[in-house]
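Novice: sequence first, predicted coordinates after that:
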Amino acid sequence: MAFEIDLNSDLGEGFGAWPMGDDEAMLGIVTSANIACGAHAGDAGIMRRRCESAVERGVRIGAHVGYRDLHGFGRRHLAMDARAVEDETLHQLGALGAAATAAGGRVRYVKPHGALYHDASDDPGLAAAIAGAMAMIDRGLALLGPADTELERAAAAHGLAFVAEGFADRRYRDDGRLVDRREPDAMLDGDDALAQALRLARGESAAPRVGSICVHGDTPGAVAMARRIRERLTGDGITLRAFA
């Protein structure tokens, strides 16, 4: 059986003079880039430079929208109502869209970040706010997120394409949900991450079948991990192709 998969990473997550990860190296490995939109991380200059590099390398650009929480890196659960999340999604998507246009590209998809990713997966109001904002701007956008969640259902309700995502560097529970980051065994690296990426690409993981695999850009050794995953997947005859 022939397989193909997208490989994505969360990029542009520095701020001002403070870098986060080796984005340029990752852009030489992945097929899609989830670029921070200035809320949980990133700023106008970082967004523009990452979009320019992505366009140069033929990497698809995605808006990594999140709670407006620089101090907590968007990983804290904030008490925002659906209208506020819709407003933030419009604002962040618009900002990255301008940077992408200036770079000669365009935003192809949206992926919520951190706490918003998990909150909107379970809360139909928040999921509808994200999908609704996307539909207001461009119904050709795809929504990237966990399968069989409120995000997938909201995408369908708003006529948007949905792509299921899996994580090479996060451990899954038996029910297919991610182990909480606060647990000591939540993260995977080395051979464990490589093996999980293969299971995800082949549809053999505890997680539902996915169309894209994420390697977090801020994970220690992220570039080496992503490179090993890319080489192993292609070596096993799995085609890497952007979904958008």
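Specialist: Done, it's in.
Novice: from here on, contacts and neighbour counts on C-alpha atoms
Specialist: Fine.
Novice: show me how far the helix of greatest length in the chain is from its chain's centre.
Specialist: Scanning the chain for the helix with the most residues, using DSSP state H, yields helix 82-102. In terms of CA atoms, centre = their mean, to the nearest Å, the centre of helix 82-102 is set 15 Å apart from its chain centre.
Novice: pretty sure Asn34 sits against Leu11.
Specialist: Yes: Asn34 lies in contact with Leu11 (CA atoms under 8 Å); the separation is 5.8 Å.
Novice: so the closest residue to Glu24 other than its chain neighbours: helix, strand or coil?
Specialist: What sits nearest to Glu24 in space, not counting adjacent residues and going by CA to CA, 6 or more residues apart in numbering, is Ser53, at 7.4 Å. Under the three-state scheme (DSSP: H, G, I helix; E, B strand; the rest coil), Ser53 adopts helix.
Novice: what about Ser53, how many neighbours?
Specialist: Using other CA atoms under 10 Å, Ser53 is surrounded by 16 other residues.
Novice: could you pull out the helices for this protein?
Specialist: Assignment of helices within the chain using DSSP H yields the ranges 23-27, 44-57, 82-102, 114-122, 124-137, 150-157, 190-202, 222-235.
Novice: take the one below as the second:
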Amino acid sequence: MAVIDINADLGEGFGIWTLGDDPALLDVVTSANVACGFHAGDPLIMRQVCAGAVARGVTIGAQVSYRDLAGFGRREMDVAAPELTAEVLYQLAALDGIARAEGGRVAYVKPHGALYNRIARDRVQARAVTEAVHAYDPALPLLTLPGSAVYEVADGLTIVAECFADRAYTPAGALVPRREPGAVVHDPETVVERAVRMAVEGTVVAVDGSEIALNARSLCVHGDTAGAVELARAVRSALHEAGVKTEPFA
């Protein structure tokens, strides 16, 4: 039986501003990537999402990012390696403290947005992130793209491959940048079909029609798109109908 984790980015509001339906998505996903305050989220939201995850048995992950509230963490930044390591460590420790206060803990780390894409190709920035995880808890898995530069600098960390049902892929296996047309797949039927293929066959069709091997253990469904909850429910239902078991990787 194929087994896959379903993760989503949660806690991405800030103050009076809300984004997505965290409680509803927590009823669907098996892992929650919780924003740690640098691209979105604040202490109250972090606490609410952690409490909701613990109540539902959903695994908590730290969604660390560049310090970029205004750009939602999607603007690439040149941050010196020691500073980036410290900032990732800061976010990880903050969320884990809140999670533990709610009876849970951070069980993995997933970089967000521009940082996620940068460390897939940049060994220096990738090492800065892995050093932060090592410093905090080397047992924590790190979620990234298959073939990411993170694998080259893991230094003993557990690296888990992730796939995206609603994102377009380049022939090289990278995500098509969001600024380019067609980067996000909006058709629900197509997203569901891709999710099942990723879980069952371990492949995805790139924008040029070529087939890419993924062999991912976790599948991301974005929580900040229109109809996100209904789409996540449809993905999970289709996976179960295809005989795929959904459970956390961490």
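Specialist: Good, I have the coordinates. Treat the numbers as computed from the prediction; the structure is a model and nothing was measured.
Novice: map Ala199 of the second structure onto the first structure.
Specialist: Matched across to the first structure, Ala199 of the second structure falls on Ala201, judged by TM-score structural alignment.
Novice: what about the longest strand in the second structure?
Specialist: Taking DSSP state E as the criterion, the second structure has its longest strand at strand 3-10.
Novice: could you point out the residues of the first structure onto which it aligns?
Specialist: Taking TM-score structural alignment, strand 3-10 of the second structure hits residues 4-11 over in the first structure.
Novice: that stretch vs the second structure, mean deviation?
Specialist: For stretch 4-11 of the first structure, the mean deviation from the second structure after alignment is 0.3 Å (mean CA distance after the TM-score superposition for the first structure).
Novice: who touches that stretch?
Specialist: Contact partners of stretch 4-11 of the first structure, identified using CA atoms under 8 Å, 6 or more residues apart in numbering, comprise 21, 23, 26, 30-36, 50, 64, 201, 211-218, 230, 238-243.
Novice: one more time with 6 Å, if that's ok
Specialist: If you take CA atoms under 6 Å, 6 or more residues apart in numbering as the criterion, stretch 4-11 of the first structure is touched by 23, 30-35, 211-217, 238-242.
Novice: then stretch 70-89 of the first structure?
Specialist: By CA under 6 Å, 6+ apart, the surrounding residues in contact with stretch 70-89 of the first structure are 40-41, 67, 114-115, 125-126, 129-130, 133.
Novice: of all those residues, which two lie farthest apart?
Specialist: Pairwise distances across the contacts of stretch 70-89 of the first structure peak at 24.2 Å for Ala41 and Gly125 (criterion: CA to CA).
Novice: and these two? Which one has more around it.
Specialist: Ala41 (28 against 19).
Novice: so who does that one touch?
Specialist: Taking CA under 6 Å, 6+ apart, we find Ala41 of the first structure in contact with 13-14, 70.
Novice: neighbour-wise, give me the winner out of these.
Specialist: Glu13 leads the contacts of Ala41 of the first structure on contacts (other CA under 10 Å) with 26 neighbours.
Novice: that one reaches His40, doesn't it?
Specialist: No: the pair Glu13 of the first structure / His40 is not scored as a contact, 7.8 Å apart, by CA atoms under 6 Å.
Novice: between those two, what contacts are shared?
Specialist: Counting by CA under 6 Å, 6+ apart, nothing touches both Glu13 of the first structure and His40.
Novice: quick one: buried ones out of the contacts of stretch 4-11 of the first structure?
Specialist: Neighbour-count burial (16 or more other CA atoms under 10 Å) is assigned, among the contacts of stretch 4-11 of the first structure, to 23, 30-35, 211-217, 238-242.
Novice: tell me the contacts of the aligned residue in the first structure for Thr158 of the second structure?
Specialist: The alignment partner of Thr158 of the second structure in the first structure, by TM-score structural alignment, is Ala161. By CA under 6 Å, 6+ apart, the residues touching Ala161 of the first structure are Ala142.
Novice: go again using 7 Å as the cut-off
Specialist: 142-143, 155 (CA atoms under 7 Å, 6 or more residues apart in numbering).
Novice: looking at the contacts of stretch 70-89 of the first structure, spot the one nearest Asp169 of the first structure.
Specialist: Using CA to CA, the contacts of stretch 70-89 of the first structure come closest to Asp169 of the first structure at Gly114, 14.4 Å.
Novice: who's in contact with the counterpart of the closest one in the second structure?
Specialist: Here Gly114 of the first structure is matched to Gly113 in the second structure, going by TM-score structural alignment. Contact analysis of Gly113 of the second structure by CA under 7 Å, 6+ apart lists 73-74.
Novice: and Gly113 of the second structure, how far is that from Arg67 of the second structure?
Specialist: Look at Gly113 of the second structure and Arg67 of the second structure: by CA to CA, to the nearest Å, they are 11 Å apart.
Novice: ok, now His134 of the second structure?
Specialist: Distance from His134 of the second structure to Arg67 of the second structure, counting by CA to CA: 20 Å.
Novice: out of the two, which sits in the busier spot?
Specialist: Arg67 (20 against 17).
Novice: mind checking how far the more buried one is from Tyr136 of the second structure?
Specialist: 19 Å.
Novice: now Gly97 of the second structure
Specialist: Relative to Tyr136 of the second structure, and taking CA to CA, Gly97 of the second structure is found at 12 Å.
Novice: cool, and Met198 of the second structure?
Specialist: Met198 of the second structure sits 32 Å away from Tyr136 of the second structure, going by CA to CA.
Novice: those two: which is more packed in?
Specialist: Comparing Met198 of the second structure with Tyr136 by other CA under 10 Å, the one with more neighbours is Met198, at 27 against 15.
Novice: contact partners for the spatially closest residue to Arg106 of the first structure that is not a sequence neighbour?
Specialist: Among residues not flanking Arg106 of the first structure along the chain, Ala100 sits closest, at 4.9 Å (CA to CA, 6+ apart). Taking CA under 7 Å, 6+ apart, we find Ala100 of the first structure in contact with 48, 51, 106-107.
Novice: quick check: the counterpart of Ala100 of the first structure in the second structure vs Arg67 of the second structure, distance?
Specialist: Structural alignment (TM-score structural alignment) places Ala100 of the first structure against Ala99 in the second structure. Separation of Ala99 of the second structure from Arg67 of the second structure (CA to CA) stands at 21 Å.
Novice: ok, now Gly73 of the second structure?
Specialist: In this view, Gly73 of the second structure and Arg67 of the second structure are 7 Å apart by CA to CA.
Novice: what do those two both touch?
Specialist: His39.
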